[in-house]
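Sequence and predicted structure, then a few things I'm wondering about:
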Amino acid sequence: MSDHLLSIVLFTPLAGMLVLLLLPASNKNLIRIWANVAAAAGFLVSLPLVFRFDKNAEGFQMVERYDWIPALGVKYYLGIDGISLLLVMLTTLVGFLAILSSWSAIDRHLKAYYAMFLLQQTGMIGVFISLDFFLFYVFWEVVLAPMYFIIGVWGGPRKLYAAIKFFLYTLAGSVLMLLGILTLYLQHFEQHGFYTFEISELLKLDMPLALERWVFWAFFIGFAIKVPMFPFHTWLPDAHTEAPTAGSVILAAILLKMGTYGFLRF
């Protein structure tokens, strides 16, 4: 029986962000302290995942599965395996270090800056533990907007150019992936008579070769942009160069691995 540990790990950064937004903007030290406390808490609550994970067991562990939007076949469905465990722990640790490193580096729009990092952390964790395609896609998109603002507001001299380029590339990949997901979703209804976004069910579909090729390329390009792979890589040098140091750390250590994770998982 689940004790909602994955949900706690997932939403701790988001809860920290909501409290952060209530703090007075004039008290910069309090904002910095709380942001670091929230990020540290996010790492600490993820540590039990390591000790409770059974490396000899097969399949996903600590599963949470509830109906969310039954009419559409959407479920709140979380689980973790060896791959996602490593990536979640990397996310919570690097997320904390990135926020800690910003203590003296950032001095303007502090509330918004730290809020973007905490929101982005929830999105990245959600990508790694979602077992429902709808949920996966929501968290995939949650990561996009914070990084756009991190680059575009707190970046270097060419920050706006880099942010827009990052946004357009990743948005194009997201649209293609969404179309691929919807194709699987509708094919499942056509073959089985009911809707579902469960990843395990959609990946078992037997489809015509032409449709399989379309879905493959939709996902491939979506993930290749995130990795990024040639020839979809040109957004990365600008993003790395113009992003603040903490944003560049998140890009290199976690965000790019979302694409690699997609290739491994799907």
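That came through fine. Numbers count the residues shown, from 1 in each chain.

switch to C-alpha atoms for all contacts and neighbour counts from now on
Noted.

shouldn't residue 205 be in contact with residue 188?
Yes: counting by CA atoms under 8 Å, residue 188 is a contact partner of residue 205 at 6.9 Å.

Quick check on those two: which one has the bigger neighbour count.
residue 188 (22 against 15; other CA atoms under 10 Å).

Would you agree residue 204 falls within a helix?
No: using DSSP: H, G, I helix; E, B strand; the rest coil, the assignment for residue 204 is coil, not a helix.

Tell me, how many residues neighbour it?
10.

how much space is there between it and residue 19?
For residue 204, the distance to residue 19 equals 42 Å [CA to CA, to the nearest Å].

what does residue 138 give?
Distance from residue 138 to residue 19, by CA to CA: 22 Å.

for residue 116, same thing?
For residue 116, the distance to residue 19 - CA to CA - is 13 Å.

again with residue 211
Taken as CA to CA, the span from residue 211 to residue 19 is 46 Å.

Could I get the full set of helices for the stretch 51-200 of the chain?
82-101, 110-129, 133-154, 159-192, 199-202 (DSSP state H, counting those that start in this stretch).

try this one side by side with the last:
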Amino acid sequence: MLSLAVLIPLAGALTLALMPQLREAQARTAAIAVAAVPLVLLLLVWIGFDGAFASVEEVPWMPAIGIAWRMGVDGISLSLGLMSAVVFLAAVAWPMAPLPRARAYYAWLLFLTGVSLGLFFALDMIVFYVFFDLSLVGMYFLIGRWGHGEAQAAALKFFVYTLAGSLLILIGIIVLALSMPETTFDMRAVIAEAPLARSGLTASLVLLAFVIGFGIKTPLFPVHTWLPPAHVDAPGPASAILAGVLLKMGTYGMVRFLLQMMPDTFSRWALPVAIVAVISILWGAFVALGQGNLKRRIAYTSVNHMGYTVLGIAVAGSALGTEAARAMALTGAVVEMIAHGLITGSLFLIAGAFWQRRQDYEMNHYGGIAGVAPKLTGAAALASFASLGLPGLAGFVAELHIFLGAFVVYPWLAAIGLIGILITAALFLQMLRQVFFGEVTSQTDSVFPDLTRSEVLVLSGMLALVVLIGVWPLWLLDLIDAAAALPAGA
């Protein structure tokens, strides 16, 4: 089923590209139907899920050098796959203004669906790398062809930055494979062997390559500068995918490669990684607070929230504290990935609604939206409160686990990181006050259209999951089972 969840969207993308007679509405309907298939398949995989690594599928590809089409899931990859399928379905279903080249737009969305799920399910390092690079292609075209403003420049910067990072990742993958007793790219074998455990400088350089490569994708300070222009100039659904799914490829890679394949080396360098994570938390929050552009403000909160995720991963990889604390931090990091995907994905769709109505993201051009668009206001308020970590919503569950683990392992870093939560609360409350409850401006003194029925349906589905995780997280925590992902002996 995992292979079908990857290949069916790819086949759907190719089919749409080869059917010029389809109109925009027909292309959208077909894309929604295809995007729903992976979600259904993954729900079936979840029903039969029995632990790591499950639902394994393997077909030889280049057997002489140990490369194969290997697919499988543990609790972390399955939960991220389910979240990604939800975000992609929402992005495809999100109604857009009349689109130029609509078939190609929906084809690229389906292409990204397939390669993104393929990356999370890959159990072969080369297959992982192939999907990692293919995701850059899909997002490059979505930003460059359907974006606005300086979209071409933003797409190019995104592609060059992340491609440079992926080359560092490839070097690390090759060294890991060659360090095995018998050359293989099977992730399960590399995790079991941990081949660079006693390699000194070589292991440290490989770790550095992975940290930089995955740090760019995440993104971490100071290699985050590609992110704000990419978000601001991308169409709303593309921004939702970029924040909701593609950024998680970086943190997921850290879990798989740093934490599981290089546990000894990572434990020696976990503190510097945690320090960079806390800097990202604070930098993202403070810079976001200073943004007057709605979409740019939301973009910088991603730097802040992914900093929480990396802090949790660094705590999990540390040799300090207790195993329970490290497992708790890793659980929080994974829940943060899922919560951020749903919450910030929703926020970017909401920002896209502003662009579709007024082609303007400047917050000081808006005011009093609550009086004319109560549905939009309700969705924005719920997503904002979830993003700032209000109890009863998904963000709180994630941050509680991360900081409980971090206070055991790195108490001073955890205390400093808490400042980021205060600043995040301030920036979202200020945004809500100004845009939705402030004085009516020229942009809203006429009728400002509220959310349509389709928009309400999409946002309701995503935000309902945010509430469900916040109120009853047990089902997700049981699925993730972060303790099982910790390296043996941790």
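Done, it's in. Not measured: the values here are computed from a predicted model.

TM-score for these two?
In this superposition the chains share a TM-score of 0.91, using TM-score structural alignment, normalised by the length of structure 1; 254 aligned residues with a CA RMSD of 1.4 Å.

ok so, going back, quick one: the helices of the stretch 51-200 of structure 1 as CSV, columns for distance to residue 11 of structure 1 too.
Written out in CSV, the entries for these read as follows (distance: least, CA to CA, whole Å):
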stretch, distance to residue 11 of structure 1
helix 82-101, 12
helix 110-129, 6
helix 133-154, 12
helix 159-192, 23
helix 199-202, 22
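
Can you tell me which of those helices is most buried?
Most buried of the helices of the stretch 51-200 of structure 1, by mean neighbour count (mean count of other CA atoms under 10 Å): helix 110-129, with a mean of 25.

residues in structure 2 matched by that one, start to end?
Counting by TM-score structural alignment, helix 110-129 of structure 1 falls onto residues 102-121 of structure 2.

and the matching stretch, how far from structure 1 on average?
Superposed on structure 1, stretch 102-121 of structure 2 shows a mean distance of 0.9 Å to its aligned residues (mean CA distance after the TM-score superposition for structure 1).

and that stretch, how far out from the chain's middle?
15 Å (CA atoms, centre = their mean, to the nearest Å).

Same check on stretch 27-38 of structure 2?
21 Å.

Give the buried residues for that stretch.
Buried positions in stretch 27-38 of structure 2, judged by neighbour count with 16 or more other CA atoms under 10 Å: 27, 28, 30, 31, 32, 33, 34, 35, 36, 37, 38.

ok, now stretch 214-221 of structure 1?
215, 218, 219, 220, 221.

Out of those residues, name the ones that lie in helices.
215, 218, 219, 220, 221 (DSSP state H).

quick one: the second one and residue 212 of structure 1, what's the gap?
Put plainly, it is residue 218 of structure 1. Distance from residue 218 of structure 1 to residue 212 of structure 1, by CA to CA: 10 Å.

again with residue 24 of structure 1
53 Å.

What of residue 136 of structure 1?
Relative to residue 212 of structure 1, and taking CA to CA, residue 136 of structure 1 is found at 20 Å.

Same question for residue 64 of structure 1.
For residue 64 of structure 1, the distance to residue 212 of structure 1 - CA to CA - is 30 Å.

about what we covered before: out of the helices of the stretch 51-200 of structure 1, flag the one nearest residue 226 of structure 1.
helix 159-192 (6.8 Å; CA to CA).

which helices and strands does that closest one pack with?
helix 133-154, helix 199-202, helix 209-226, helix 235-242 (3 or more CA pairs under 8 Å, 6 or more residues apart in numbering; DSSP states H and E).

In JSON lines, list the ones you listed along with distance to residue 59 of structure 1.
As requested, those are arranged in JSON lines below (distance: least, CA to CA, whole Å):
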{"stretch": "helix 133-154", "distance to residue 59 of structure 1": "18"}
{"stretch": "helix 199-202", "distance to residue 59 of structure 1": "11"}
{"stretch": "helix 209-226", "distance to residue 59 of structure 1": "23"}
{"stretch": "helix 235-242", "distance to residue 59 of structure 1": "34"}
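
Out of the ones you listed, which is closest to residue 162 of structure 1?
So among those, helix 235-242 is nearest, using CA to CA, at 5.2 Å.

Superpose on structure 2 and give me the mean offset of the helix or strand following the closest one.
Following helix 235-242 of structure 1 in sequence order, the next helix or strand is helix 245-250 (DSSP states H and E). Compared with structure 2 after the fit, helix 245-250 of structure 1 shows a mean deviation of 0.4 Å (mean CA distance after the TM-score superposition for structure 1).
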